[in-house]
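Visitor: How does the following fold in three dimensions:
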Amino acid sequence: MPATPAPVIPSSLIEILLVEDSEPDVLLTQEAFEGARVPNRVHVVRDGVEALRFLRREAEYAGAPRPDVILLDINMPRKNGLEVLSEIKADPALGSIPVVMLTTSQAEEDVRGSYARHASGYVVKPVGFENFLQAIRAFEDFWMTFVRFPPRA
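Guide: I've put the predicted structure just below:
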């Protein structure tokens, strides 16, 4: 039986952009990543307009790092996650960043719309503290241990 390959351990900090307007979900996500085996830093923005300013390093985000992965909620004020996803993937400077939709929406049109706009994944937020932590840890196991991210620009 062939040996299972060892996971790729990143040599540096993983930069995560969390685009989320729900304070309890922000706190749960931050807590889950604090216990991660892979060094990471979670940056939080509260809506789609702010997310695009962070990604484009505008105004107060002039010194923001390029994220390795984006966790993007769909239902947000000012600009929803599907609109943000479309803008990210249409921008040559940002389009290679993996975007995982992390949302309460189970609507088929949201799932289809996310993948049509080139989302890297679609995760429905589980109900309950332990289930939510378990989902974030599963994300960590895959995305932060086995996935190789595009080089930062």
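Visitor: all contacts plus neighbour counts: C-alpha atoms, from now on.
Guide: Will do.
Visitor: got a list of what D110 touches?
Guide: Neighbouring residues of D110 by CA atoms under 8 Å, 6 or more residues apart in numbering: L82.
Visitor: meant to ask about K79, not that
Guide: By CA under 8 Å, 6+ apart, the contact set of K79 is 47-49.
Visitor: Columns distance to E58 and secondary structure on top of the residues you listed, output as TSV?
Guide: Converted to TSV, the contacts of K79 look like this (distance: CA to CA, whole Å; DSSP: H, G, I helix; E, B strand; the rest coil):
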residue	distance to E58	secondary structure
D47	15	coil
G48	14	helix
V49	11	helix
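Visitor: can you give me the strands for the chain?
Guide: Counting by DSSP state E, one finds strands in the chain at the ranges 14-19, 40-45, 69-72, 99-103, 121-124.
Visitor: want to put them side by side, so please do this one too:
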Amino acid sequence: MSSNEEGEDERVNILLVEPNPGDTRLFTESFKDAKLKNSLYTVSDADAALDFINQRGEHADDPRPDLILLEPKLPGDRGMDVLSELDNEPAVSDIPVVVLTSSEVGEGIVKSKGVDADHYVQKPVEPDDFIEFVQEIEDLWIALIQEKPTEN
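Guide: Prediction:
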């Protein structure tokens, strides 16, 4: 494992938007098991996600997420609302969004709605694969940070 010298103690605030309590538990446990330097916050619907992202309501004191993991199949088919607001709202449009799909078909469905995410990652089917999946998310985050132009 390589360490990031300058930001060794910087936590990455990750927002997981996942309506399935079982998957949320697997994500949470896998993040703990992988011992990644991050803070994982979870919400289960579009309204809570938008409140968290915009730091309003009961999420007013929560940190702004550095990365959003979004299951697009939210109650009321509102996953597209979250993506759309993230695309169209300048204050939050720079937050990278990873859409969690269950298959390549899911990625196609999201794209067909005219909204695009930064990345698409297939969720693991087996609980044992979640640790590897979480490592993939961390690697993706590191790649995203290296892509970002730095402003000094």
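Visitor: returning to that earlier point: got a markdown table for the strands of the first structure, with distance to P151 of the first structure too?
Guide: Listed next are the strands of the first structure as a markdown table, based on distance: least, CA to CA, whole Å:
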| stretch | distance to P151 of the first structure |
| --- | --- |
| strand 14-19 | 12 |
| strand 40-45 | 16 |
| strand 69-72 | 11 |
| strand 99-103 | 15 |
| strand 121-124 | 20 |
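Visitor: In the first structure, what residue corresponds to I137 of the second structure?
Guide: With TM-score structural alignment as the criterion, I137 of the second structure lines up with F139 in the first structure.
Visitor: Relative to A90 of the first structure, how far out is its match?
Guide: 25 Å (CA to CA, to the nearest Å).
Visitor: Report the contact partners of the aligned partner of G22 of the second structure in the first structure.
Guide: Aligning on TM-score structural alignment places G22 of the second structure opposite P24 in the first structure. With contact set as CA under 8 Å, 6+ apart, P24 of the first structure has no partners.
Visitor: rerun at 10 Å
Guide: 30, 129 (CA atoms under 10 Å, 6 or more residues apart in numbering).
Visitor: for the residue sitting nearest the centre point of the first structure, what are its contacts?
Guide: Nearest residue to the geometric centre of the first structure (CA atoms, centre = their mean): L71, 1.9 Å. If you count contacts by CA under 10 Å, 6+ apart, L71 of the first structure has them with 16-20, 29, 42, 44, 81, 98-103, 121-123.
Visitor: Now with 8 Å, please.
Guide: If you count contacts by CA under 8 Å, 6+ apart, L71 of the first structure has them with 16-19, 99-102.
Visitor: which of these count as buried?
Guide: Buried subset of those (neighbour count, 16 or more other CA atoms under 10 Å): 16-19, 99-102.
Visitor: Make JSON lines out of these and add distance to L133 of the first structure.
Guide: Formatted as JSON lines, those follow (distance: CA to CA, whole Å):
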{"residue": "I16", "distance to L133 of the first structure": "16"}
{"residue": "L17", "distance to L133 of the first structure": "17"}
{"residue": "L18", "distance to L133 of the first structure": "15"}
{"residue": "V19", "distance to L133 of the first structure": "17"}
{"residue": "V99", "distance to L133 of the first structure": "19"}
{"residue": "V100", "distance to L133 of the first structure": "16"}
{"residue": "M101", "distance to L133 of the first structure": "16"}
{"residue": "L102", "distance to L133 of the first structure": "13"}
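Visitor: Since that was my last question, I'll sign off now.
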